[in-house]
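Novice: predicted model and sequence follow; I will ask about them next.
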Amino acid sequence: MQRAVAVLLLALFVLPATAPFAAAQAWEEDGWLETSMAVERIEAGDEFGCYGMPGLSWANDPGAVATACREYLTARTPASSWGDAPVSLYTPSGLAATDHTLLGGLGFVVHGDDTGLATSAWHDADDVPSFEEDWYNLGRRGGSLEKEVADIDALEAELDAGGLVNMYWIGRVNDATIRHDGEVVDLLLAREDVWFTTWGEAWSTWAVSRCHEFSLEVDPENRRNVSFTLEDTVACGSSNPEAWKVPTTWRFLPPEGVAVTEVYLEGVPARNLTGERNTAAGARADGNETLLSLAVGQRMDLVLDAPVNRSDLDVLGMTEQWNGLGVAVTVAAHDTWDLFRWSKRFNDDPELRFTWLVIPRDADPEMPWLPWVGLLAAAGTVLAMRHLIRTDDGSSALAPYPASRGFKEQE
């Protein structure tokens, strides 16, 4: 009996002490992240980023939250078809700038949205990012996909203004399913100037615009053949090592009266990107120019209809948006703990691109087992006290009938 009481007393101390550690693991994984559904979203061009981790506090240790979420995500799926490591992270408003620097050092280069920092990116059409820190406060533009919340007129105004329009989406709130606004989706898909992209793609494109090197050469044996290579340099690679090798678009201008007749990418006929609105490598004509979309390290070979000299050619630079489109649109899916429920309604809209900010589902948000710990503690205390009283030899104040001491008066 004494051994049982000892074990019970030990449990009374151990269970409350271990409750915080159990709470930190009180989550259920989203099994869809390890199925063909996640593969299909990746192949379609979507991106997976991080939203948080149940049981861990942004206020107490943002680095622990980001690290745990990254490990959870990378164990189940790559972040994108362009790169395995996640680069996009939801962060709540109120974190210090030093916290954001810490998170950036962990590989998360895009923090959003509306994080409250003084530096910012794309809070409006003129808020063009200049430094890495600007991306630690990605703005929310264009409103939400949620029905009866979306503002069609405001969205259209933002699209006309250009830049990057970052919209908001959440599939469920508690047990309530959120309905999306079909008119918003129809408006987006009806516009021919929209580049549907993701946070990581947009940031990686910006990284190339800051640091790049290309070569443009004419074949001396056949001056109708021109090669354009986007060089993979150590300097640019080390300046933004997190950047994915996404295709970026460059304006090639031949001499007046000369036209491009064929374009090859790595020896294979390049994809015709006319009318395309999702990131890909290829080429298309744009007036007298030819828009060349290729990733760092790739080469394109152009065939012209007349011989040229190198001095006759010009590359007018990189376009602001991929494929020379007018405005970039991202949709950030917040608090994604069930990929199936969040994404199934958009299966008929394959051009839309989502940045899925994932988080495991909180299995026991209120830890309902804790009252049982309290009940066990109370019952254990009563049982332990009863045992001590029953086995007391009378020397303790707990004894019900303390033994009387015999004494002899001194004569």
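Specialist: Happy to help now that I have it.
Novice: from here on, contacts and neighbour counts on C-alpha atoms
Specialist: Will do.
Novice: ok, the spatially most central residue of the chain - contacts?
Specialist: Nearest residue to the geometric centre of the chain (Cα atoms, centre = their mean): residue 49, 2.1 Å. Listed by Cα atoms under 8 Å, 6 or more residues apart in numbering, the contact set of residue 49 reads 73, 79, 86-90, 355-358.
Novice: of these, which belong to helices?
Specialist: Mapping these onto helices (DSSP state H) picks out residue 73.
Novice: and the residue nearest to the centre of the chain, that's in a strand?
Specialist: Yes: residue state for residue 49 (DSSP: H, G, I helix; E, B strand; the rest coil) corresponds to a strand.
Novice: how about the strands in the stretch 201-350 of the chain?
Specialist: Along the stretch 201-350 of the chain, the segments classed as strands by DSSP state E, counting those that start in this stretch run 214-218, 225-230, 248-253, 260-265, 268-269, 282-286, 289-294, 299-304, 314-318, 327-336.
Novice: now tabulate those in TSV and tack on mean neighbour count and distance to residue 381.
Specialist: TSV is the format used below for the strands of the stretch 201-350 of the chain (neighbours: other Cα atoms under 10 Å; distance: least, Cα to Cα, whole Å):
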stretch	mean neighbour count	distance to residue 381
strand 214-218	16	77
strand 225-230	21	74
strand 248-253	24	69
strand 260-265	18	77
strand 268-269	12	78
strand 282-286	20	74
strand 289-294	25	72
strand 299-304	20	76
strand 314-318	15	74
strand 327-336	24	42
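Novice: another one to put next to it:
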Amino acid sequence: MSLMVTSVFYVVMLKWGLLEDCHMRMLVLAMLLSATFAPAVLADAGWEEDGWLATIGAERLEKGDEFGCYGMPNLSWKADPGAVALECREYIEERIEASIWGSNPISTYTPSDLSESQHTVVANQGFKVHGDETGQSNTAWHSAENVPEDDYDWYDLGRRGGSLEKGIADVSSLESELDAGGLVNMYWIGRIYDATVRHDAGVVDMLSERDDVWFTTWGEAFSYWALDSCNSHNDSLKDGLLHFESVDSTACSSAYKAWNVPLTWIVDVGNAQVLDSSLDELDVDESNTNEGWRQEGSTLFISVISGNEVTFNLSDDDYYEVLGKTQFFNNKTTALTVAGHATTDLFLWSKRFDDHDFLKFTWLLTPREIESGLEWLPYAGLGVLLLSVSGIWLVLKKDALEHSKAEDLMPVADGGDDDE
């Protein structure tokens, strides 16, 4: 279409006698430059994006899933991890938000042979969680006791839960890890070459019966951990009305690139009972990240994002004390994440879990690689475009010369009016 418009433009220029050498050179240069910005630019040669991100991606986002990075075809993690992280981050940001809690992607796959300095380069692109089993000396959640202490511990997230794949998943081993506590990270891939992978329904059924597990994502778990050291609180109690606000240290959370996820605070209210609240009440079985409150005896659990001031109408105002925060959301003893590795087709990777909303996935995205033997197509397309431009230029140059010669042969009138 652009070539057709350009051709018509040339004909108009020719008719009005404006196709001099200078004009022609400038216009042909503009056409050649426009070819550089064609859809099949060489920078994108070798891969195509996942169209499902624009459709079911929004649905998965609303369900509480997260979108992170796996890699980019034709770019090597080992050769230039910064370039891979940058391109992958831009690929995600231009298509979908990373989470309902934050738009910036902070989770990525990295191979096990990167150096500590290379992991720092990746982190400088905004990716704070690197997984899993990346071979670093500082680690996070390789066991129930391997609690992260510094942000660089998250450059090597463990994989304790095994796989969701049927025939590989081990229900008893997974149950043992969940009983031990901490963050349990599982692995999932929806397709291997042309074969669709089946999930283990027994594992999903077992997980659905657990009420002690926080089903979360890499980015949520990291943000909860990071904000634990960043957030303070404002509170007061007067005439039976308890005011509470979680206050974020902006400098701290910005340094971590953490999302504003709800933290669960512990408040001792003595013998008082909550009569009413501006916050929705949570059930003890609530296992997905959300705002709300619940009371167990004298203990009030408040799950709230920073900056959201909430109130509680108590039965008396004799006593209260903010004791701190729980390790995991809603005072769960264990957290579970499922990472969807090499997600090239969100539909194939996610469709079997549509009826299991309690599970939350960290989809590690990568564009689809063009099939072997077809890598030449983008180059051929660009070649055809350049040849078309050159052909049009030669034809119009010839027409311009003939037009000029014809004008030279026309007799010049000495005077008189123009023909009507």
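Specialist: Sure thing, it's come through. Not measured: the values here are computed from a predicted model.
Novice: can you give me the TM-score here?
Specialist: The TM-score (TM-score structural alignment, normalised by the length of structure 1) is 0.80; 339 aligned residues with a Cα RMSD of 1.7 Å.
Novice: on that earlier part again, what do we get in structure 2 for the residue nearest to the centre of structure 1?
Specialist: The equivalent of residue 49 of structure 1 in structure 2 is residue 68 (alignment by TM-score structural alignment).
Novice: repeat that for residue 338 of structure 1.
Specialist: By TM-score structural alignment, residue 338 of structure 1 lines up with residue 345.
Novice: list the contacts for the nearest residue to that match once chain neighbours are set aside?
Specialist: The spatially closest residue to residue 345 of structure 2, leaving aside those adjacent along the chain, is residue 50, at 5.9 Å (Cα to Cα, 6 or more residues apart in numbering). Residue 50 of structure 2 is in contact with 344-346, 367-368, counting by Cα under 8 Å, 6+ apart.
Novice: preserved in structure 1, out of those?
Specialist: Retained in structure 1: 344-346, 367-368, out of those (criterion both residues aligned by TM-score structural alignment, their matches' Cα atoms under 8 Å).
Novice: nearest to residue 275 of structure 2 among these?
Specialist: For those, the minimum distance to residue 275 of structure 2 (Cα to Cα) is 44.6 Å, reached by residue 346.
Novice: what residues are up against that closest one?
Specialist: Residues counted as contacts of residue 346 of structure 2 (Cα under 8 Å, 6+ apart) are 50, 52-53, 56-57.
Novice: farthest-apart pair in these, please.
Specialist: 50 and 56 (10.8 Å).
Novice: longest helix of structure 2?
Specialist: Secondary structure assigned by DSSP H gives helix 377-409 as the longest helix of structure 2.
Novice: circling back to that earlier point, tell me how far the residue nearest to the centre of structure 1 lies from residue 35 of structure 1.
Specialist: Residue 49 of structure 1 is 17 Å from residue 35 of structure 1, where distance means Cα to Cα, to the nearest Å.
Novice: could you do residue 28 of structure 1 as well?
Specialist: Residue 28 of structure 1 is 16 Å from residue 35 of structure 1, where distance means Cα to Cα.
Novice: ok, residue 242 of structure 1 next?
Specialist: Taken as Cα to Cα, the span from residue 242 of structure 1 to residue 35 of structure 1 is 26 Å.
Novice: between the two, which is the more surrounded one?
Specialist: The neighbour comparison of residue 242 of structure 1 against residue 35 (other Cα atoms under 10 Å) goes to residue 242, with 20 against 12.
Novice: with adjacent residues omitted, what lies nearest to the more buried one?
Specialist: For residue 242 of structure 1, the closest residue by Cα to Cα, 6+ apart turns out to be residue 107, at 6.5 Å.
Novice: the one you found maps to what in structure 2?
Specialist: With TM-score structural alignment as the criterion, residue 107 of structure 1 matches residue 126.
Novice: count of residues packed around residue 297 of structure 2?
Specialist: 12.
Novice: that one pairs with which position in structure 1?
Specialist: Checking TM-score structural alignment: residue 297 of structure 2 goes with residue 287.
Novice: how much space separates the aligned partner of residue 190 of structure 1 in structure 2 from residue 161 of structure 2?
Specialist: Using TM-score structural alignment, the partner of residue 190 of structure 1 in structure 2 is residue 209. Applying Cα to Cα, the value for residue 209 of structure 2 to residue 161 of structure 2 is 17 Å.
Novice: looking at those two, which is more packed in?
Specialist: Between residue 209 of structure 2 and residue 161, counting by other Cα under 10 Å, residue 161 is the more crowded of the two (23 against 9).
Novice: hmm, residue 179 and the more buried one touching each other?
Specialist: No: contact between residue 161 of structure 2 and residue 179 fails when scored by Cα atoms under 8 Å: they sit 11.6 Å apart.
Novice: follow-up on the earlier one: TSV for the strands of the stretch 201-350 of structure 1, including distance to residue 347 of structure 1?
Specialist: Converted to TSV, the strands of the stretch 201-350 of structure 1 look like this (distance: least, Cα to Cα, whole Å):
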stretch	distance to residue 347 of structure 1
strand 214-218	38
strand 225-230	35
strand 248-253	27
strand 260-265	31
strand 268-269	30
strand 282-286	25
strand 289-294	27
strand 299-304	34
strand 314-318	32
strand 327-336	15
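Novice: out of those, flag the one nearest residue 208 of structure 1.
Specialist: Minimum separation from residue 208 of structure 1 across the strands of the stretch 201-350 of structure 1 (Cα to Cα) falls at strand 248-253, 7.7 Å.
Novice: what segments of structure 1 are helices?
Specialist: So, for structure 1 - with DSSP H - the helices run 2-24, 36-44, 62-74, 97-105, 152-161, 182-190, 199-210, 234-239, 339-343, 370-391.
Novice: how about the ones you listed, which one is nearest residue 274 of structure 1?
Specialist: Closest among the helices of structure 1, once you apply Cα to Cα, is helix 182-190, at 15.6 Å.
Novice: how far off centre is the closest one?
Specialist: 24 Å (Cα atoms, centre = their mean, to the nearest Å).
Novice: could you pull out the buried residues of it?
Specialist: Neighbour-count burial for helix 182-190 of structure 1, counted by 16 or more other Cα atoms under 10 Å, picks out 184, 188-189.
Novice: between the residues you listed, which is nearest residue 155 of structure 1?
Specialist: The shortest approach to residue 155 of structure 1 among the buried residues of helix 182-190 of structure 1 belongs to residue 184, at 8.3 Å (Cα to Cα).
Novice: hang on, the earlier thing: what's the local residue count around the residue nearest to residue 242 of structure 1?
Specialist: Residues within reach of residue 107 of structure 1, counting by other Cα under 10 Å, total 19.
Novice: residue 89 is in contact with that one, correct?
Specialist: No: applying Cα under 8 Å as the test, residue 107 of structure 1 and residue 89 come out as separate, 9.7 Å apart.
Novice: good, wrapping up.
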